[in-house]
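Colleague: coords please:
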Amino acid sequence: MVRKLAIILLIQLFLGLSISDYVPKTNHSGKLTPVATPYTDNNRIILFRIGMQDHSSQEFKRYGLHDANQLVLASGNPKETMINDFPKGLNASVNRNLSISFQMPNKLQYGAKFLVPIIEASTAIPQMSVFVNGFMAGLIQIAGLSDKNDSNYDAYGNLYELYIPPEFFIEGQNEIILQVERCLYCSSSEDPFLWFDWDYIEMEALYRMAEEPIHGRYIKMGSSVATERYYFDQSAVDHLPYVLKWLGIAYSGNIMRASCFSNVRNSCSAMQEYYEKLKEYNTGAVAMYLYTGDIQLTSAGTLAPEAASKLEQFMKRYGDYIQYYEVDNEPSIFNRSKDVNIAIARWMNENKTRYAPHLQSVAPGWSYSNKNGLPIGWERDPVQRRELENLTDLTNGHAYGTSYLEKEGGSFFETLKTFESLQNGLPKFMLNTEIGTNNKHLDPSKYGAQQKQSAVFDRNLRAHIGFSNIFMQHAAFFKDYELFQTDFQGKNHDPALTQAYSFGNDQESRLKIFRRLALAYATHGSPLSYEIMNRNEVRMKKVYIRAVDTAALQPLPGSKAVSDKILISIVNFEHEEIHLRFKVLMPDKGIFDGERIGPGDVYRDAVQQVNELKAEPWIEIEAVLPPGESIQYILDKR
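Modeller: The predicted structure is shown next:
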């Protein structure tokens, strides 16, 4: 049974309330105590805030709850002593659950946004489920750098936000339950490592329709699709749509690592067609074209004419298609020069306005190696890395397995060293061009996972959902890291027969894990209303619905790619099969057709055609999801 701390907040909020409709007598921003009546703060309508906005949890009790199950606020603000009985966060071994109850005379017209600034969290990447009146609104992935057994840990803080649709709220008493969740494969052994502390918790009423159903953080995901690792040929073009749709990242403005290479003959044979296909599926690209192993610099430290000409020709031909350019790949591992990297970054800054003014530059894909390179080991030195970071728009940092947590050479800790302060997220957007696992990576045994290869891949992706902005699984068809089987000849292979790579031993595949997380966190657009019809069957079940209209997305910079698809995603985070019936409010009345992509180890088996869904303007959907599975509807109006 959920242990409750019920805070009864008497909220006088009416349908259609806007900023201009409500003028508070006083501004309660920064109050030590929870707020019992709504007020405005920087043009935001705050339903309640519990705690001070001071990057500290000192006003709260450590963990555990007050002996009384309820803390009732009849009206106005509670006494200051009450806040001291509120927990400083959640800890799976002490207080796994927290319930907050509050009163609303009327439903919210546009829904609400739940905010929780985390000031410290464990390295296990804890998850916090949020249930509103018994139904799951989201599962927030929380990144942390703290190890309570190490007195030299570094704290990392970030703000997490969750959109809650208006249909979740009712007139009268409402209840929000926050709960720490184990990894899908882990046992109770993980519990001591699942904890986080907050600065405050807050509920904000939206006064207009949300632009995005924010789910913790706004992130984009991707991978890389090439033939035999390096060739962007017609076979790669043919396989690309199947991969994008099966991964669940098509049409949402996600990003792929996609570029041929100046030193690989025939690498660019179908690059134009490849970029056009990405545009068709409203997907962007990060490119890295120039081979840096043999570049000569002028006496002024700039690129020699031959290298500059190669970059110029690439940008002239493809600059309109790409959104990002990556300076280099793991420069120390491949014995590359820091000065050459700096020269490339400077060339991009000085010339991109002529060829691709929208383009943003990305720091090298740091390996953080302390061996090789010129000077030797320069990648490990945060001062020398900062020379590149000062010249680029986004940071980078490759991370496999749980390497991101290594205090020497791990991307998360090394990024902290580069930027020195990470108390409010990263000070610079991060685009990770390589993450994931190889077949030797295993989840740490202390977490008790039965499927250790699956668990470590899941934990790696969830960590990046928690702290990165854009990230790419290393490569879809790269042996030992692959999402899909690679035992075929590309040019003779039917893309519909593409098969998920299997770890064996009844473990979940990388594809299943990637897809589950992509559908939950990386499908974008304006949110569509939905209502669950078999409510009793899914009450307090970790099943997540995400319905978006991609037509609301802004065109991608450069390519101007857009989409008009309706994406309806259903994700089962439970260990049991879920039967779900719900209806979605479509943007227009009419007939919708499309595809339904669900469970299956071969693309042809996973996809079904969907015809004649009649929206009046609601459509009804019924689905059965096995444990950990996900389903996506990709729909067009006829």
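Colleague: contacts, neighbours, all on C-alpha from now
Modeller: OK.
Colleague: burial count for Asp41?
Modeller: Neighbourhood size, Asp41 [other CA atoms under 10 Å]: 15.
Colleague: which residues touch Asn158?
Modeller: For Asn158, the contact set (CA atoms under 8 Å, 6 or more residues apart in numbering) comprises 117-119, 423-425, 467.
Colleague: same thing but 6 Å
Modeller: Residues near Asn158 by CA atoms under 6 Å, 6 or more residues apart in numbering: 117-118, 424-425.
Colleague: filter those to the buried ones?
Modeller: Using 16 or more other CA atoms under 10 Å as the burial test, these include 117-118, 425 as buried.
Colleague: and of these, the nearest to Leu65?
Modeller: Comparing these against Leu65 with CA to CA places Ile118 closest, at 18.9 Å.
Colleague: what about the spatially closest residue to Lys338 that is not a sequence neighbour, how many residues nearby?
Modeller: For Lys338, ignoring the flanking residues on the chain, the nearest one in space by CA to CA, 6 or more residues apart in numbering is Leu374 at 6.1 Å. When counting by other CA under 10 Å, one arrives at 16 neighbours for Leu374.
Colleague: this one as well, want them side by side:
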Amino acid sequence: MLKKAGIMLILAGLLLLSGFTLQWPEQDPRIWRIGVEDDSKQEFAANLTVDKLQYQVNQGSSQAVWSDFPAGLDASITRNLSIRYTLNKIPEHGVNFKFRVLSASKAVPQMSVFSNGTLSGMIQIAGIGEKSPYKYKKLYELYIPKEQLKQGQNELRLGAERCLYCSNKEDPHLYWSWDYLELESLTEPANEPVHGRYIQMGTGVASNDYYFDTGATRHLPYVLKWLGIAYSGNIVRAGCFSNVGNSCSDMKNYYATLKEYNTGAVALYLYTKNITLDPDGGLPADAGAKLMDFLKQYGRYIQYYEVDNEPGLFERSKAVNVAVAQWLSEHRSIYSPHLQIVSPGWSYKSTGGEPYGWERDSLQRKELEDLTDLTNGHAYGTSYADNEGGSFVENLRTLGSDEDGLPKKMLNTEVGTTNTHLDPPAYGASQKQAAVFDRILRAHIGFSDIFIQHAAFYKNYELFRHDFDFKSHDPVAMSSYSFPGNQDSRVKIFRRLALAYATHGKPLSFEIMNHSEVKDKKVYVRAVDTNYLAPLPGSGATSDKLLVNFVNFEDSPQSVRIRVKMPSKGDYHGERIGPGETYRDAVQQVNVKASPWAEFQVNLPAGDSVQTILNRKPGD
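Modeller: Alright, predicted model coming up:
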């Protein structure tokens, strides 16, 4: 139980050292803070073995000693934590909950956050374990709308959660420690319902692996909508290849389609293997001309350019990669001023390339990192956490650690699993192929800013079946690729996470109408107005869609009924995309009446999700 003591601000430093309570000025938006922002967990209890802990904190107060408060959560020791506090009045714009993680396990622990019995979020926590010589510290934030608060006594309940497919064998691997936890009132309307951290997701959509032709363009909208990444400014890997004939045959229309669905692109065009540099180390004229022509034609559509792909694995020269990055840096102001340069898609291979094995050497990678705007790092299965060759650890080795995540933004152009990857046996997953795909995506939600699944129709990595002719195939007949043994598909897993973390916009107010039925259930609602998103750099893409998402993190079916405050009164038209083996099965047309409040009701199978996409203007 926390002690309450009024103190004068001039004595704040002295009293903090003594463990007394601090009172903030009235204008401070902080409601409470637990712990001290000192890069340490020393003020907390060293060992607590109670599964459920309850604490009462006083509004507007903090203190320096927390000898009865856990230094973090550990699913095998302290799985649940209840923080109770009083609000004299409900903050008009809701609150922001944040906590700073000092270290976490490699297993990608999840922290559920319930406000008065309603799930406010499931935070995906990235970590590299306690024994690593590197540190990854991260401030996670969560928007909690005012509808999940009440005047008087409130409860914020935190929990360490297993993966959807895992048994209690995973519990010893789910732990993290924190520096402090804090709740603050928002002083103005939120621009984004922050869910841990702002991330963007994508995939690669090409026909026959490498072709951006009319078949790829026709399938593109259906892939974007089915995966739940359309309209929110997400990023796909989309750039034809200079060494593949007809690869670019419909590239302009493809990029125009991305713009229509408010989706950006990272491109990789220039084939670099057989390039001989000029004596001064620069790109030869023919290579520069290819890049210039590509940027002249398509530079206004793309937001990012990737220097190369897995240079060690594909025997690429470091000097050529450096020359490409330098050329882009020197010429983008002419052809594509908004363009950001992305480091090569590192495979961290210890052999191959020129000089031999250079891609594994962090000092040699740093030469490229010094020339680019975003880092990269491919990852498959659980490789991201490997101490040698793992993207997460290798980027920390190259770039160092920061006080809040990586010191450089990360765009991973390839993430996913092959059909042979399985979740580690130590975690006890019942669906091993589904679990490892879920885990690697959740890991990247924890540490990468943008990540792109490889790839929608690529054999052995696929989201969708591709045993058809793209030129004649009807996109509504697309079907998801299925793992054997009645496991969840990659599409189902990707959608669940995209709808929870990668749909963006100004939050719409909503109220859960069947609160008693979903109380303490891991059912997440996310409703946004994409009209408030800034235009994408270069293409100027925008959206006017309203997105209403329902995500079931439970391993049992759940029914949810809500009402959402729409921008105005009237009839709204659009699509509802939910469970289904084909796109045709998953989508249905909907009409919604708003007063301006509109009601939605969904039945969610275990681990499933539903998105309603509505035109922003009634009657459209």
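Colleague: adding distance to Lys310 of the first structure, write the contacts of Asn158 of the first structure out as TSV.
Modeller: What follows is the contacts of Asn158 of the first structure, written out as TSV (distance: CA to CA, whole Å):
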residue	distance to Lys310 of the first structure
Pro117	46
Ile118	46
Asn424	40
Gly425	37
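Colleague: mapping the residues you listed onto the second structure, which are still in contact?
Modeller: Retained contacts for the contacts of Asn158 of the first structure in the second structure, judged by both residues aligned by TM-score structural alignment, their matches' CA atoms under 6 Å, are 117-118, 424-425.
Colleague: would TSV of the contacts of Asn158 of the first structure with secondary structure and distance to Ser509 of the first structure be doable?
Modeller: Output for the contacts of Asn158 of the first structure, formatted as TSV (DSSP: H, G, I helix; E, B strand; the rest coil; distance: CA to CA, whole Å):
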residue	secondary structure	distance to Ser509 of the first structure
Pro117	strand	33
Ile118	strand	31
Asn424	coil	34
Gly425	strand	31
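Colleague: circling back to that earlier point, looking at the buried ones among the contacts of Asn158 of the first structure, spot the one nearest Val237 of the first structure.
Modeller: Among those, and counting by CA to CA, the member closest to Val237 of the first structure is Gly425, at 36.6 Å.
Colleague: the second structure: which residue goes with the closest one?
Modeller: Using TM-score structural alignment, the partner of Gly425 of the first structure in the second structure is Gly405.
Colleague: so who does Ser112 of the second structure touch?
Modeller: 121-122, 158-159.
Colleague: now, of those residues, which are buried?
Modeller: So, of the contacts of Ser112 of the second structure, 121-122, 158-159 end up buried under the neighbour-count rule (16+ other CA under 10 Å).
Colleague: tell me which two in the residues you listed are the farthest apart.
Modeller: Every pair of these checked by CA to CA; the farthest is Gly121 and Gly159, at 10.9 Å.
Colleague: before we move on, back to that, which of the buried ones among the contacts of Asn158 of the first structure lies closest to Leu585 of the first structure?
Modeller: The shortest gap between Leu585 of the first structure and any of these belongs to Pro117, at 31.9 Å (CA to CA).
Colleague: and the closest one? What does it align with in the second structure?
Modeller: Under the alignment by TM-score structural alignment, Pro117 of the first structure pairs with Arg100 in the second structure.
Colleague: am I right that its match is in contact with Trp178?
Modeller: Yes. Between Arg100 of the second structure and Trp178 there is a contact at 5.5 Å, judged by CA atoms under 6 Å.
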